[in-house]
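A.B. asks: fold the following.
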Amino acid sequence: MEKLEAWTGMGQDSVLEVRVTLVDSEPEIWRRFELWGSLTLGQVHQVLQAAYGWEDAHLHRFVASDPFAPLQPVDGEFPEVPQWLPGQQCEEPGDRPEEDCSLDQLLELGSGEAFYEYDFGDSWLHQLELVSRRPADENSPPARLIDGARRGPLEDSGGFPGYEEIMDALADPSHPNHAEQSSWVADMTGSAEPIDPAFLDIPAVNRALAGQF
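C.D. replies: The predicted structure is shown next:
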């Protein structure tokens, strides 16, 4: 991934503790970060990609409320629901450039909550929740992973049903798809080493984040 763009200076006095949960994951896949409130949503996207081990290979969006919740009409009409995308992908009336909105601003719009969806086919939907806020100091990095559980699902694994089938096949050498799925996972990860879905390497994530700024 490309290095993050320069800090814009908005919200420069705030470090936000944000919990990010992969919606419908069981066991729960989650991350807890300390993030500058001034990070643009494009920068937050890159942070989340690093934290879940993804390759920025698919479309994504941010929204201030659950994008799959039923809409309620207002005066007989359904309201426009804004979504934040990379500027070059904004085509619809409700589209907003993610480069023009900070994490602080999005969470304020969502009353401390927001959503991030990656890969509209597999639909990896994340809920972002503001836990706390504190003043930044000169030692506050722009992004730091402080806790979490489980590795991110593999790219192109077919959402949770597909990912669970892959993990089942990998865990059982007698499974009819074990060899095929083992080969596919090795191609996806670039390694023949077995993967542990329960393992999250927090220091490795933070090294990746440090390299983005």
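
A.B. asks: all contacts plus neighbour counts: C-alpha atoms, from now on.
C.D. replies: Fine.

A.B. asks: can you show me the helices along the protein?
C.D. replies: 41-52, 103-109, 159-171, 178-189, 202-210 (DSSP state H).

A.B. asks: run through who's touching the single longest strand found in the chain.
C.D. replies: Identified as the longest strand of the chain according to DSSP state E is strand 124-135. If you take Cα atoms under 8 Å, 6 or more residues apart in numbering as the criterion, strand 124-135 is touched by 13-23, 107, 112-118, 159.

A.B. asks: repeat that for 6 Å
C.D. replies: 13-23, 112-118 (Cα atoms under 6 Å, 6 or more residues apart in numbering).

A.B. asks: please generate a structure for the following sequence too, so the two can be compared:
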Amino acid sequence: MAPRELADHRVYRLKIVLEGTEPPVWRLVEVPADLGLSHLHLVIQVLLGWEHAHPHAFEFGRRRYSEAGGVGAGDLDEFEAMVGEVLSRKGSRGVYTYDFGDDWRHLITVEATGEAEPGTFYPRVLDGHGGGPPEGCGGVGAFERLRRLRDHPEELGRGDHSVAEEQLMWVEMLEPDELDLAKIREELRELFGGTALHEGGGGLSPARPVTLPPEEELAAAALETSPLRELLALTRWVSYGIKLTGTGVPRPADIRAAVGRLDLWPHACEAEAEERAERVRKLRSGRDLPEFLDLWDTAVALGLIEVGSARAYTCAELLVSGPTPGRVLEWWTELFGSTIEGSFGGEGTGSGGGDPLCGEVELFYLALRMLYEAPDGFEADLAYLGRTVAAGAEADLEDLDLAGDLAAAEVFGDTGAASEHAAGHDGFLSESVLEPLYLMMHEVAEVGAVRLVDATSAEVREAVLDQNPFGPSNRSDQPGPAIDCLAVLTPLGRYGVRQYLLATGIPAPLTE
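C.D. replies: Prediction:
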């Protein structure tokens, strides 16, 4: 499958070097991880002073991206990919080529990743040197000759007056090597709407101070989650290299061996396990087992598995010294964020195409924020939580008082009172809101962010199997029984939500 959308709002520091220039023409810029490649193209145009007059393309490994219907028949659509998908970690590289006549190649390298600074406008240029080439000057060789002529005007024309005049015209078009960074910043601000991408966190109030366990304890909990355990088991199985097919995935025999040895998908029901075992037995290509390809692509996207031309290898830090707790939490945080936004390559959960402030995804982030505001270890009734979130989504987010909503029900205690406060009508929460919330809670439970408590009796559970299992609990006026499910934000989940809050500019202090 295609890489998953990693809209986690982390910031990538990119060094962009115009290949073949000496001294190098380079720029240092910070961009959000969820910046689209189509927008990264515009950023580079501003940084180098290009005029957006020629075709372009990106290359990351064996994948090439361009505008839809653009330069290459096999190209992927740059409008469907983001920086965080194609550049997964520090040291990741790619190439942006502009004008296939002059062939300007820009080497893009991730120098660092980190959290966005509150109130900061992104994309943000930090540094750079060397004016960009004049459009259409003939390529990097011609550009270097113009730079030399600028510094050695005595060489202009070598006695040929007409040649000297033409050369002087091009030399005068050269930009100064000392950049006007303030001007570039202003151009970026105008291009991207004049508003900081992470300014003020959408007006939501600061989060309550929380306590987190030590990093080592959180990392140990992350390593116990099924998704990360399976990823690391697959990564270590690759070890010092396995052969790949022409499509860049393991051969069918190796996939069968991996599935047999690694105890993947341990929570599958008996019917699912039998059906998968039959598909594994008949496996003729990786496409016949998409769940394995999902796991494989995720490991590659996170940098756990490094893919060469014909072989794949375990990343060096796992082979040599083992990951640090910080590195483990970085992997887990990406899994947590991508679980909410949608699968690596799957469809987003929100109606907004994966945007964290659209549709069901927005509702779920609000639900997680409310769990974060509740006392540590509190068991929140999902039906009430859904009603409150739905009411908050209808209100202006700037006026959303999360603490007040919690207090109205004595922190989820009185669901009858909470229903009237949160819903503002007959208290009935439509299936369209509660069902996605319920299902997504099960998804994040898999990554260890929440613990679910099913308080439904066996008799009621059987009674609703053929009915709607997502109706509000504790509602005497709702016909028929309903599933009664409680959710608890784990310490690992608290860490993940805090990382999201910080990345979107919302203050999230820790207690001393």
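
A.B. asks: follow-up on the earlier one: residues in the second structure matched by the longest strand of the first structure, start to end?
C.D. replies: Mapped onto the second structure using TM-score structural alignment, strand 124-135 of the first structure covers residues 104-115.

A.B. asks: once aligned to the first structure, how far is that stretch on average?
C.D. replies: When the first structure is superposed, stretch 104-115 of the second structure averages 1.2 Å from its matched positions, counting by mean Cα distance after the TM-score superposition for the first structure.

A.B. asks: in that stretch, what counts as buried?
C.D. replies: 104-111, 113, 115 (16 or more other Cα atoms under 10 Å).

A.B. asks: and for stretch 201-213 of the first structure?
C.D. replies: Under the neighbour-count criterion of 16+ other Cα under 10 Å, stretch 201-213 of the first structure has 202, 205-206, 208-209, 212 buried.

A.B. asks: now the strands for the stretch 1-150 of the second structure?
C.D. replies: 10-18, 25-32, 56-60, 63-66, 76-77, 93-98, 104-115, 124-129 (DSSP state E, counting those that start in this stretch).

A.B. asks: corresponding residues in the first structure for the second one?
C.D. replies: By that I understand strand 25-32 of the second structure. Going by TM-score structural alignment, strand 25-32 of the second structure sits over residues 29-36 in the first structure.

A.B. asks: ok, back up a step: distance to Ala143 of the first structure added to the helices of the first structure, as CSV?
C.D. replies: Listed next are the helices of the first structure as CSV, based on distance: least, Cα to Cα, whole Å:
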stretch, distance to Ala143 of the first structure
helix 41-52, 7
helix 103-109, 12
helix 159-171, 27
helix 178-189, 24
helix 202-210, 7
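
A.B. asks: check the ones you listed for me and report the most buried one.
C.D. replies: helix 41-52 (a mean of 22; mean count of other Cα atoms under 10 Å).

A.B. asks: can you show me the helices along the stretch 301-450 of the second structure?
C.D. replies: Secondary structure of the stretch 301-450 of the second structure (DSSP state H, counting those that start in this stretch): helices at 316-320, 325-341, 359-373, 382-394, 402-408, 415-423, 431-446.

A.B. asks: show me what the longest one packs onto, helices and strands only.
C.D. replies: Judged by 3 or more Cα pairs under 6 Å, 6 or more residues apart in numbering; DSSP states H and E, helix 325-341 of the second structure is in contact with helix 215-223.

A.B. asks: in the helix it packs on, what counts as buried?
C.D. replies: Buried residues in helix 215-223 of the second structure, counted by 16+ other Cα under 10 Å: 215, 218-219, 221-223.

A.B. asks: what angle separates the next helix or strand after that helix from helix 325-341?
C.D. replies: Per DSSP states H and E, the first helix or strand lying C-terminal to helix 215-223 of the second structure is helix 226-238. For helix 226-238 of the second structure against helix 325-341, the angle by axes from the mean of the first three to the mean of the last three Cα atoms, to 10 degrees is 120 degrees.

A.B. asks: which residues touch helix 226-238 of the second structure?
C.D. replies: Outside helix 226-238 of the second structure, the residues touching it (Cα under 6 Å, 6+ apart) are 223, 305, 313-314.

A.B. asks: can you tell me which of these lies closest to Glu67 of the second structure?
C.D. replies: Distance to Glu67 of the second structure, by Cα to Cα, is smallest for Ile305 among the contacts of helix 226-238 of the second structure, at 28.9 Å.

A.B. asks: residues near that closest one, how many?
C.D. replies: For Ile305 of the second structure, the number of neighbouring residues by other Cα atoms under 10 Å comes to 26.

A.B. asks: quick one: closest of the helices of the stretch 301-450 of the second structure to Glu270 of the second structure.
C.D. replies: Of the helices of the stretch 301-450 of the second structure, nearest to Glu270 of the second structure by Cα to Cα is helix 431-446, at 18.5 Å.
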